[in-house]
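Undergrad: This is the structure alone, sequence omitted:
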C-alpha cells in the first residue's frame, strides 16, 4: 500500500503537535505539509524540540488549494470558525478531511452560533459530516470524507454514559457531569487564567452552566436515548498538564443493580481497542492514560440513591483530540484502528 499523504493545518498548537508526533511514527503515513500562522518558515523541531531528528519539516503558511492537491487527508486543528474554507477545497479535490475543531460537530448551525458566538459559513456541509466517535459511529466514519472529531470533555462524558442511554436505563434529566481537565486543554496561547501562578496549587470551576461542550454532549446523548437529554455539566481546571477525569452521576430506573450494570458495559464495549472497563472496585485516574489513546471507565452503583456513578479518564490531547483523529483516519483508510496508537501510556 502506498503511503497516505497527510497535511496538518494548525500544526503548532498542542493538539496539532500531538498529531505531528503520532503521525511521524505512523507506518502508513507520509507527512506532507505542516502549516502554522505563528511559526511559518521555521523548522518544526525549533518550535517543539522534543521532535528534533524525528520531524525535519519546515512549517508553511496555509494555502488550501495547494494543500488539497498534495495530500490525501488533511487535519485541521484551528480555532472555531476557521475550518470551513479548507473543507470546501478538500471536498472540491475529492480528498478526506478531519477537523479537530467544533465547526462540523453539530447537526444544525443554530446551536453552534448560539454557543460559539460565530457565524457558521458552512451549513451546506453539515449533512455530510460524521461525528467522529469511533465507538459509536464506526460504520459511518468508514465512508466519510468529512469527520468532525469530538471535543475532549464530550469524549469522556459520552463514552461514560453511552451504554446507559442506549439501554434506556438512565433518567435523561438526572445527569450531572463533573469534569476536571489539565491546563493543555486551554491551548498554547497566553492567558492570565493559565498563568503558572494562577493554576499552580489551585483548582477552580469555570464556565459553569455555559461551557460550549454542553450542547455537543447533549446532542450525542439524545441520539443514543432517542429523546432529548439535558445535562448539568461543570468543568474544572486542575494544576496538571494533561488529562480529563469525568465523574458522572445518573439516576436509574427501577431494577438496576451493580452486576447487571457491569455486564451492560462489558457487552457494549466488547472488542473496543481503546476503551478499558476496569475491574469492579477499581476506578480510573488520569495518570494511567497519559500519553495513550485509552478511555478508562469505572462504575459504582449506589442503591441508597438509585444512582450510578461512572468515572472516565482520558488524555485530553490523545483520545480527546489527536489520537482519536488518527483513529478516525485509520478507519477511513481501512487500517487497523490501533495503527500508530498501540500500547499503554506513560507512568508516572
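TA: All right, it came through fine. What you see is a predicted model, and the numbers here were worked out from it, not measured in a lab.

Undergrad: going forward, measure contacts and count neighbours with C-alpha atoms only.
TA: Fine.

Undergrad: Where do the strands of the stretch 101-250 of the chain begin and end?
TA: Shown for the stretch 101-250 of the chain, the strands assigned by DSSP state E, counting those that start in this stretch span residues 129-131, 146-148, 175-181, 204-205, 231-237, 244-251.

Undergrad: what's the fourth one packed up against?
TA: I take that to be strand 204-205. When contacts are defined as 3 or more CA pairs under 8 Å, 6 or more residues apart in numbering; DSSP states H and E, strand 204-205 packs onto strand 231-237.

Undergrad: And here is the other one:
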C-alpha cells in the first residue's frame, strides 16, 4: 500500500484524482493540502466525495507531506509547483506534477511562453514526461513526473505514429482543437462565466498558446528517435466549447508519399497495440465516447491528398487525473490499468 498526498486539492482535476485513488487497491490518500485559509474538508470542497473519504485539508508543509506520504500529486497552478517540488524531492517524496512547470526541457523556452523564470532547473533535468504510451520505460524509476496537458496528450497521441514512421512532413501541421469549459479550471474567470461562454464557440491563444512548444518538443523527440533530425512545427488553435468536459482535435498533415486509409489505420493499430487506453476506431469519434474514461479515441482519414486525424479524450481524466494514475501505477509496480477500467 502506497500512502499518497494531494497537494492542491480544491480544483476539478484534484476531485477526479481523488475519486480514482479512493478505489485504487494499492493507494491510500493520507493527506490533502489547500491554500484556502479555512482548511476545508475534502467533502466540503467536493460534495461528490461525501462518504468516500474522511479528510480535512492542511496548509502545505513539505515536512508534513513527507511524513505522511511517499508519493505526492501536485494539482497546483503553473509556477506554484516549481516552488513546492524541490522541498518534496529533497525529502525523498516522489512527485507527479500536473502543472506545466516541468514539461519543457529548456528553462528559456519556459520563460518565453509562461512569462516568468523557471526557478528549479535541476528539476527540469530530472523530470520524465509522463505520457506512458511514449515513455513507458522511463517512468517506473522516475522521482519526478511531468504529467502532460490535455490538449497536448490529444495532439501528441494523434500524431506520434505519423512522426515516428516518418509518414508526414514535419512543418505545416494544423491542430484544430475544442475543449470543454472545465479545461480552464475551477477559479472564476470572465471568459468562463456562464452568460459569456454558454451558446458560444470561441478561439483563444491563437499563435501563442502555451501548449505549442510542448507538442513540438515531444513530437520532435519522437522524430529524432526514429532517425529524423528536422524539428516539428505545428499551428495549434484551441477553442472553448460550451460543454463541461472533453476535447476533440481535428489534425491536418501533408503526407510524404501516397497515403491510404487502410495502411494508416494498420499503422496506428500496430503502434498502439500495447497501449490499453488508446482505441483506434473506424468510426468518427465523439467526446461522449470517451467521457468519464481514461481512453483516447482516434481515427485517420485521407481527404484530397491530406491526412486527417480525429482524436478525442476526457480532459479531466486521460488529459489529467487518469494519466497521473497511469504514471503512479507504473512507478509503484501496479498494472497500468489499475483503478482506471
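TA: Here it is on my side, so go on. Bear in mind that the values here come from a model prediction, so they are computed numbers and not experimental data.

Undergrad: Same list (the strands of the stretch 101-250 of structure 1) but as TSV, adding mean neighbour count and distance to residue 14 of structure 1.
TA: Shown next, in TSV, are the strands of the stretch 101-250 of structure 1 (neighbours: other CA atoms under 10 Å; distance: least, CA to CA, whole Å):
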stretch	mean neighbour count	distance to residue 14 of structure 1
strand 129-131	23	22
strand 146-148	26	18
strand 175-181	22	14
strand 204-205	12	22
strand 231-237	20	17
strand 244-251	25	15
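
Undergrad: now those as JSON lines including distance to residue 41 of structure 1?
TA: Formatted as JSON lines, the strands of the stretch 101-250 of structure 1 follow (distance: least, CA to CA, whole Å):
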{"stretch": "strand 129-131", "distance to residue 41 of structure 1": "32"}
{"stretch": "strand 146-148", "distance to residue 41 of structure 1": "29"}
{"stretch": "strand 175-181", "distance to residue 41 of structure 1": "33"}
{"stretch": "strand 204-205", "distance to residue 41 of structure 1": "38"}
{"stretch": "strand 231-237", "distance to residue 41 of structure 1": "34"}
{"stretch": "strand 244-251", "distance to residue 41 of structure 1": "34"}
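
Undergrad: Of all these, which one comes closest to residue 298 of structure 1?
TA: When the strands of the stretch 101-250 of structure 1 are compared by CA to CA, strand 244-251 sits nearest residue 298 of structure 1, at 9.7 Å.

Undergrad: Pull up the aligned stretch in structure 2 for that closest one.
TA: The alignment of strand 244-251 of structure 1 onto structure 2 (TM-score structural alignment) spans residues 247-254.

Undergrad: Then stretch 177-184 of structure 1?
TA: Going by TM-score structural alignment: stretch 177-184 of structure 1 matches residues 175-182.

Undergrad: Provide the contact partners of the matching stretch at residue level.
TA: Contacts of stretch 175-182 of structure 2 with the rest of the structure, by CA atoms under 8 Å, 6 or more residues apart in numbering, involve 12, 151, 155, 192, 234-252, 315-316.

Undergrad: If I follow the layout properly, residue 249 of structure 1 ends up in contact with residue 306?
TA: No - look at residue 249 of structure 1 against residue 306 with CA atoms under 8 Å: they stay out of range, at 10.2 Å.

Undergrad: picking up where we left off before, do you know which of the strands of the stretch 101-250 of structure 1 lies nearest residue 271 of structure 1?
TA: Across the strands of the stretch 101-250 of structure 1, closest to residue 271 of structure 1 is strand 129-131 (CA to CA), at 20.6 Å.

Undergrad: contacting residues for residue 18 of structure 1?
TA: Contacts of residue 18 of structure 1 (CA under 8 Å, 6+ apart): 317-318, 322-323.

Undergrad: ok, 6 Å please
TA: residue 322 (CA atoms under 6 Å, 6 or more residues apart in numbering).
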